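> Whatever this is, show me its structure:
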Amino acid sequence: MVRARATKPSALAFLQNKKGGLALEKTKTRKALPTWFHYSLMCLPGYIWLFMFSIVPMVGIVMAFQNFNPSKGWFGSPWVGLENFEFLWTIPDAKRALWNTLVIAVSKVILNIIVPMTFALLLNEIKNMKFKKGVQTIVYLPHFISWVLLGNIITNMLGTKGILNYILGLFGAGPVMPMTEPSTFQGLLVGTDIWKEFGYGAVVYLAALTGIDLSLYEAAAIDGANRWQSTWHITLPGLVPTVVLLTTLAMGNVLNAGFDQVFNMYNQLVIETADIIDTYVYRLGIVKLQFSLSTAAGLFKSVVSFILVVTSYALAYKFADYTIF
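Prediction:
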């Protein structure tokens, strides 16, 4: 019986086996990494941006509790505790700005829910798809126009020498000045904001309408329900989760009446009813260089907005059984 002679593995085979083992180890290591690690790595530039431009500047919050002096810096300025907040409540302009902010913002929140939902319900009844999509596109376009441009367009249309007064002059009518009338300027702010944003809200509600089960309407029709009854008992309840979501998101902006809109449209003649917290903070910090007071006003607004967001979500979870998770 002839035994096979044992041979040593060649150097080439050894290197190949070693290379394959290393590749296998790399594959195992790659598989062992949790899935979230790769996604987090993709988000790393966003994390860096957030840290540099959102987290680091929060150090400036200390100015709200200081008599800030730029020459002494954040850590050299004297501390005054809550004196800046107490002083704000004694300034008539601050109280006026807070009241104007609440009136304008709450009006926008309410109407930016009612108007888009009503328009979506009406548009959903149209059977001609080309016409429906055309209208949907047209009303959605103003959402993409910045208030820098839109504010100038509105001023040129409704200003003292605007297009509206020119047309009225052709018919011998007197000029109207909604841009310089304090009693009507808040309505102008709310109306133009609704005109700009209701197309976006309508798209959201139209998407929500497509998620309602059509068999519910068929069952209602069999039971003899008319169009209004179907809308009241099926469509509107089906839109409740979307309404809750949009309302919860909007609650955080109750003290944000739209700085870019107001700043590009208001003037000294309407400042009594148009001045909001954001424009007031801008004037305090940038124009009057009162950094401590402007920081205190901004911090007050941020804290109240945070409380409103948490409260609205808690109410939505309790009464509407709504959760994002």
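> only C-alpha atoms for contact and neighbour calcs from this point on.
Fine.
> Now for Glu197, which secondary structure element holds it?
Using DSSP states H and E, Glu197 maps to helix 182-210.
> just Val310 next, same as before
Going by DSSP H and E, Val310 is part of helix 291-319.
> elements contacting that helix?
Under the contact definition 3 or more Cα pairs under 8 Å, 6 or more residues apart in numbering; DSSP states H and E, helix 291-319 sits against helix 83-88, helix 236-251, helix 277-282.
> looking at these, which is closest to Met179?
helix 277-282 (17.2 Å; Cα to Cα).
> coming back round to it: how far out from the middle of the chain is the helix holding Val310?
14 Å (Cα atoms, centre = their mean, to the nearest Å).
> could you check the angle helix 236-251 makes with it?
Counting by axes from the mean of the first three to the mean of the last three Cα atoms, to 10 degrees, helix 291-319 lies at 160 degrees to helix 236-251.
> Columns mean neighbour count and distance to Leu102 on top of the helices and strands packed on helix 291-319, output as CSV?
Listed next are the helices and strands packed on helix 291-319 as CSV, based on neighbours: other Cα atoms under 10 Å; distance: least, Cα to Cα, whole Å:
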stretch, mean neighbour count, distance to Leu102
helix 83-88, 16, 17
helix 236-251, 18, 11
helix 277-282, 23, 10
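> Ok, which of those comes nearest Cys43?
Of all these, helix 236-251 comes closest under Cα to Cα, at 23.6 Å.
> what's the closest one in contact with?
109, 113, 205, 208-209, 212, 305, 308-309, 312-313, 316, 320, 322 (Cα atoms under 8 Å, 6 or more residues apart in numbering).
> Now the second one, please; I'll put the structures next to each other:
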Amino acid sequence: MHSSSRLARFKQLWPFYVLALPGMAYFALFHYLPMSGLVLAFKDYSPFRGIADSPWVGLDNFREFFNTPDFLMLLKNTLLISLLNLVIYFPFTILLSIMLNEVRLQIFKRVSQTIVYLPHFLSWVVIYGITISFFGPSGVINHYLEQWIGGSAGFLVSNSWFRPLILFQSIWKDAGWGTIIFLAALAGINPELYEAARVDGANRFQNIWNITIPGIKSTIVILLLLRLGSSLDSNFMQIFLMTNSLNLDVSNVFDLYVYHVGLEQFNYSFAITVGMFKSIVSLILVLSANYLARLLGEEGIL
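Next comes the predicted model:
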């Protein structure tokens, strides 16, 4: 009886399973199947021997990675960029969503949304070209600095300017696109709550603090947990384009290190070891944050 009810339910919902099939195939082919390569983290992989015949080395790759003099620098640089995204970029996306939601003139609201969405569709190569046009040695900003103070600033080759520029690029390119989910959550808030608050004499800022933010709190928690899951993942293309020999002390992150070790030095086992370390740390962060969210009364994502 139980199996027959499952079959009947499958016959009823089969169009939805077919609709989900391409997404399931994508994750199976590009996320789960490649996980079999994690075994190389415990081997001294040689392309000539292959995966099966390469000798086992146990945890030697991990010991070598933790003892490398670059480990602390890589961890620091990666965490600082991630922290800036969590503390500045993520709240800015929420603030931008609330600002767009508070616009009453629909035409202006649609135009504003279109404008803040557009940079998302530009490639990082184009973003880097725009950055050079403004912050490069012969860029617009240095042109005016030479006129005003008689000197220029090395924005693109400075350690102190690297992280602010990375953060500025991320906000300009993706903050508008990140508002889509928040705006959808804001649309689900009952308008009668605002009407009742207006009758009680609440102003717009009181409505935002007491109705809008609590109304999207669960969405904020879920997106924050998802962002924590990729906290050790930097935007490789962005970092790769902005990195040069003069700012390598602050720009060298785990993703860039994996690129140099794996594709330039052909040390595939060591590169997979670094990637596996990132995944394990990210999993621990997500589980810890999810547990904390449940303690605070939120549902979490797990």
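> TM-score for these two?
Once the chains are laid over each other, their TM-score by TM-score structural alignment, normalised by the length of structure 2 reads 0.88; 296 aligned residues with a Cα RMSD of 2.4 Å.
> about what we covered before: could you give the separation of the helix or strand following the helix holding Glu197 of structure 1 from the chain centroid?
As assigned by DSSP H and E, the chain's next helix or strand after helix 182-210 of structure 1 is helix 214-222. Distance, stretch centre to chain centre, for helix 214-222 of structure 1: 36 Å (Cα atoms, centre = their mean).
> One more: stretch 289-298 of structure 2?
On Cα atoms, centre = their mean, the centre of stretch 289-298 of structure 2 falls 21 Å from that of its chain.
> With stretch 13-22 of structure 2 instead?
Offset of stretch 13-22 of structure 2 from its chain centre (Cα atoms, centre = their mean): 29 Å.
> try stretch 53-63 of structure 1
21 Å.
> do stretch 79-87 of structure 1 as well
So, by Cα atoms, centre = their mean, the centroid of stretch 79-87 of structure 1 is 31 Å from its chain's centroid.
> Also stretch 65-78 of structure 2?
Its chain's C-alpha centre and that of stretch 65-78 of structure 2 lie 21 Å apart, by Cα atoms, centre = their mean.
> follow-up on the earlier one: return the mean post-superposition distance for the helix holding Glu197 of structure 1 against structure 2.
Mean deviation of helix 182-210 of structure 1 relative to structure 2 after superposition (mean Cα distance after the TM-score superposition for structure 1): 1.7 Å.
> what comes up buried for that helix?
Going by neighbour count (16 or more other Cα atoms under 10 Å), the buried part of helix 182-210 of structure 1 is 182, 185-186, 189-190, 193-206, 208-209.
> residues in structure 2 aligned with that helix?
Using TM-score structural alignment, helix 182-210 of structure 1 lines up with residues 159-187 of structure 2.
> try stretch 103-123 of structure 1
So stretch 103-123 of structure 1 sits over residues 80-100 in structure 2, by TM-score structural alignment.
> Next one: whatever residue of structure 2 lines up with Val56 of structure 1 from Ser251 of structure 2, what distance?
Aligned by TM-score structural alignment, Val56 of structure 1 pairs with Leu33 of structure 2. In this structure, Leu33 of structure 2 lies at 31 Å from Ser251 of structure 2, with Cα to Cα, to the nearest Å as the measure.
> Can you list the residue ranges for helices in the stretch 1-150 of structure 2?
2-27, 50-53, 60-67, 71-84, 90-102, 106-117, 124-135, 140-148 (DSSP state H, counting those that start in this stretch).
> The fourth one vs structure 1 - mean distance after superposition?
Between helix 71-84 of structure 2 and its aligned stretch in structure 1, the superposed structures give an average distance of 1.1 Å (mean Cα distance after the TM-score superposition for structure 1).
> Output the contacting helices and strands for that helix.
By 3+ Cα pairs under 8 Å, 6+ apart, helix 71-84 of structure 2 packs against helix 159-187, helix 248-251, helix 254-259.
> can you redo those as JSON lines with distance to Lys11 of structure 2?
Below are the helices and strands packed on helix 71-84 of structure 2 laid out as JSON lines (distance: least, Cα to Cα, whole Å):
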{"stretch": "helix 159-187", "distance to Lys11 of structure 2": "32"}
{"stretch": "helix 248-251", "distance to Lys11 of structure 2": "54"}
{"stretch": "helix 254-259", "distance to Lys11 of structure 2": "45"}
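> Tell me which of those sits nearest to Asp60 of structure 2.
helix 254-259 (17.2 Å).
> quick one: that closest one aligns where in structure 1?
Going by TM-score structural alignment: helix 254-259 of structure 2 matches residues 277-282.
> what sits up against the matching stretch?
With Cα under 8 Å, 6+ apart, stretch 277-282 of structure 1 has contacts from 94, 97-98, 101, 255-256, 258-259, 262-263, 294-295, 297-298, 301.
> Identify the farthest-apart pair in these.
Val262 and Thr295 (19.9 Å).
> which of those two has more neighbours?
Taking other Cα atoms under 10 Å, Val262 of structure 1 and Thr295 do not tie; Thr295 has more neighbours (24 against 20).
> Counterpart of the more buried one over in structure 2?
Under the alignment defined by TM-score structural alignment, Thr295 of structure 1 corresponds to Ile272 in structure 2.
> Any figure for the gap between that match and Tyr45 of structure 2?
10 Å.
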